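[1] the sequence isn't on hand, but the structure is:
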């Protein structure tokens, strides 16, 4: 169905969205739904696009204010809420990042909280610390993105580059990586069960890159983002885009690395 729809457009490249409706209202009654294929013209970004040379500015939105029923699903309900939030953002803001509050990890004073940054409204988020550790949320906290999974695969799944910091085992798909254990969110929203009953190693080291990079599957904190070496977002229809400003404050020196 997808190839037929694409052929009918005569587009050289296109963005394709598949929508499955389990049921739909017809004449006031619930009828069996079906698959909808949306095809729109899409032009790939050029290498000299200002997005890459200048970077983008992002804003923040507490996830509690959105009440997502299932973060791992791109539902019609979520797309509608996302469109409303996008309509309210500043014209200079490229993306809106979702945040939540948690009690601090480790040996911090009891009762202290920190702000974690999960993902963008339509993008996955990567934070590169000064020690070359990559932080990104996984598991049921976020919608696992195709581009994000490809990036992780290319860096950490090369047979010559993967060096788990714990006993050797293959790196699971980003969609199956549960976040590291931590106190429950301060909000009362119900948590979703993990998609993987056996927690994988929490961190990996890639010798494929120079200098070597390490990966930890957990949301970066807002403090870590502000102090990061690099912050990037990506999605299926765009490559890695550098984030150089968060709510008016520069990330690092304010320039893409």
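    Received it, and whenever you're ready, just let me know what you need. Since this is a predicted model, take the numbers as computed values, not measurements.

[2] CA atoms for contacts and neighbours, from now on please.
    Fine.

[3] okay, buried residues for the longest helix along the chain please.
    In the chain, taking DSSP state H as the definition, the longest helix is helix 76-88. By 16 or more other Cα atoms under 10 Å, the buried positions in helix 76-88 come out as residue 78.

[4] number of nearby residues for the closest residue to residue 57 other than its chain neighbours?
    Nearest residue to residue 57 in three dimensions, chain neighbours excluded: residue 245, at 4.5 Å (Cα to Cα, 6 or more residues apart in numbering). Neighbour count of residue 245, defined by other Cα atoms under 10 Å: 22.

[5] wait, a strand at residue 245?
    Yes - using DSSP: H, G, I helix; E, B strand; the rest coil, the assignment for residue 245 is a strand.

[6] quick check: it touching residue 54?
    No - the pair residue 245 and residue 54 fails to qualify as a contact (Cα atoms under 8 Å) at a distance of 10.3 Å.

[7] okay, one more to line up with it:
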């Protein structure tokens, strides 16, 4: 069966000519959330268009974007929002389809593009709660993406190209050595390595915080002697970078502990 493409246009429509359709799937709104969204739109502009259908009188009935419409209603003191971009459906059937599916099948950006967009907004001084509100995601989601924003550009390029997975990209955050990261990237791209294997390559000389020496010495004592610790941002794990120093501290503490035990009357420890 041949499917004809749906044609739609984006038009600038006076806000006074808009109203919400009963087809709009969102019917319950938190007033505080609408106020926060309005503040966000005032600061960032309208990132996502509304969708609607012209009625017989020439006005536009909004079939998706009810929250944005209500937020825009609070911004009519600002001439920037006197007219609003609206995607106009060509017919009633299309409008009904939009109304039922828009909230569930909105196209999601590629993680690499999302990471870069969040990073750009953060660089402009946009707070994480505002970014989350603008994109309809949780603050925790934004923080996780921003942790990936510091990766070397070729790593994000490889993610976008499908040569590594998102979990693979997250594994690269354990390294602060860009040259090493790029060398490992060339080795793993397109080869199906796991994130665990990538971390092993990046931290082959480091000691995990679960190592008995690290547990015995303790991070505070290790860092007090100049030891450097790298934290895995996506796992409850860290790496002690100077194994020689850790071993030295471990041996010294073990000898001191043995001396204490022997002083208590033990012949050997």
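    Done, it's in. In this text the structure is predicted, and so the values were computed from the model without any measurement.

[8] overall similarity of the pair, as a TM-score.
    Once superposed, the chains reach a TM-score of 0.21 (TM-score structural alignment, normalised by the length of the first structure), with 92 aligned residues with a Cα RMSD of 5.7 Å.

[9] contacts only, for the residue lying closest to residue 121 of the second structure once chain neighbours are set aside.
    Spatial nearest neighbour of residue 121 of the second structure, excluding adjacent residues (Cα to Cα, 6+ apart): residue 131 at 7.3 Å. Taking Cα atoms under 8 Å, 6 or more residues apart in numbering, we find residue 131 of the second structure in contact with 118, 121, 139, 142.

[10] who are the contact partners of the last one?
    By Cα under 8 Å, 6+ apart, the residues touching residue 142 of the second structure are 118, 128, 131, 132.

[11] what about residue 196 of the second structure, how many neighbours?
    Residues near residue 196 of the second structure, counting by other Cα under 10 Å, number 12.

[12] flag every buried residue along the longest helix anywhere in the second structure.
    In the second structure, taking DSSP H as the definition, the longest helix is helix 243-263. Residues of helix 243-263 of the second structure classed as buried by neighbour count (16+ other Cα under 10 Å): 243, 245, 246, 249, 250, 254.

[13] still on that earlier bit, which among the contacts of residue 131 of the second structure end up buried?
    Among the contacts of residue 131 of the second structure, those classed as buried by 16+ other Cα under 10 Å are 118, 139, 142.

[14] what's the closest of the residues you listed to residue 37 of the second structure?
    Distance to residue 37 of the second structure, by Cα to Cα, is smallest for residue 139 among those, at 14.3 Å.

[15] would you confirm that the closest one contacts residue 128?
    Yes - with contacts counted by Cα under 8 Å, residue 139 of the second structure reaches residue 128, the gap being 6.3 Å.

[16] show me what the longest helix of the second structure is packed against.
    With contacts taken as 3 or more Cα pairs under 8 Å, 6 or more residues apart in numbering; DSSP states H and E, helix 243-263 of the second structure sits against helix 212-217, helix 219-224.

[17] rerun at 7 Å
    helix 212-217 (3 or more Cα pairs under 7 Å, 6 or more residues apart in numbering; DSSP states H and E).

[18] residues of the helix it packs on that come out buried?
    213, 214, 217.

[19] turn the residues you listed into JSON lines, columns for distance to residue 34 of the second structure.
    As requested, the buried residues of helix 212-217 of the second structure are exported to JSON lines (distance: Cα to Cα, whole Å):
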{"residue": "213", "distance to residue 34 of the second structure": "53"}
{"residue": "214", "distance to residue 34 of the second structure": "50"}
{"residue": "217", "distance to residue 34 of the second structure": "52"}
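
[20] quick one: which of these is nearest residue 229 of the second structure?
    The closest of the buried residues of helix 212-217 of the second structure to residue 229 of the second structure turns out to be residue 214 (Cα to Cα; 10.8 Å).

[21] nearest residue to residue 250 of the first structure in space, please, no chain neighbours.
    Here the residue nearest residue 250 of the first structure, using Cα to Cα, 6+ apart, is residue 244, at 5.8 Å.

[22] so how far is residue 119 of the first structure from the one you found?
    Taking Cα to Cα, to the nearest Å as the measure, residue 244 of the first structure falls 16 Å from residue 119 of the first structure.

[23] look up how far residue 242 of the first structure lies from residue 16 of the first structure.
    24 Å.

[24] so these two - more neighbours on which side?
    In this view residue 16 of the first structure and residue 242 are compared by other Cα under 10 Å, and residue 242 has more residues nearby, 24 against 16.

[25] surely the more buried one is in contact with residue 54?
    No - counting by Cα atoms under 7 Å, residue 54 is not a contact partner of residue 242 of the first structure; they are 8.0 Å apart.

[26] hang on, the earlier thing: ok, the buried residues of helix 243-263 of the second structure vs residue 170 of the second structure, which is closest?
    residue 243 (24.0 Å).

[27] wait, that closest one touches residue 213, no?
    No - Residue 243 of the second structure is beyond contact range of residue 213, at 9.6 Å (criterion: Cα under 7 Å).

[28] excluding sequence neighbours, find me the nearest residue to residue 125 of the first structure.
    residue 233 (4.6 Å).

[29] can you tell me the element the one you found falls in?
    Assigned by DSSP states H and E, residue 233 of the first structure belongs to strand 230-235.

[30] for residue 160 of the second structure, see how far away residue 180 of the second structure is.
    Residue 180 of the second structure is 20 Å from residue 160 of the second structure, where distance means Cα to Cα.

[31] circling back to that earlier point, can you report how many residues neighbour the residue nearest to residue 125 of the first structure?
    Per other Cα under 10 Å, the neighbour tally for residue 233 of the first structure reads 23.

[32] if we can go back for a sec, and the helix or strand following the longest helix of the first structure, what does it pack against?
    Per DSSP H and E, helix 76-88 of the first structure leads on to strand 95-103 as the next helix or strand towards the C-terminus. Packing partners of strand 95-103 of the first structure (3+ Cα pairs under 7 Å, 6+ apart): strand 56-62, strand 113-120.
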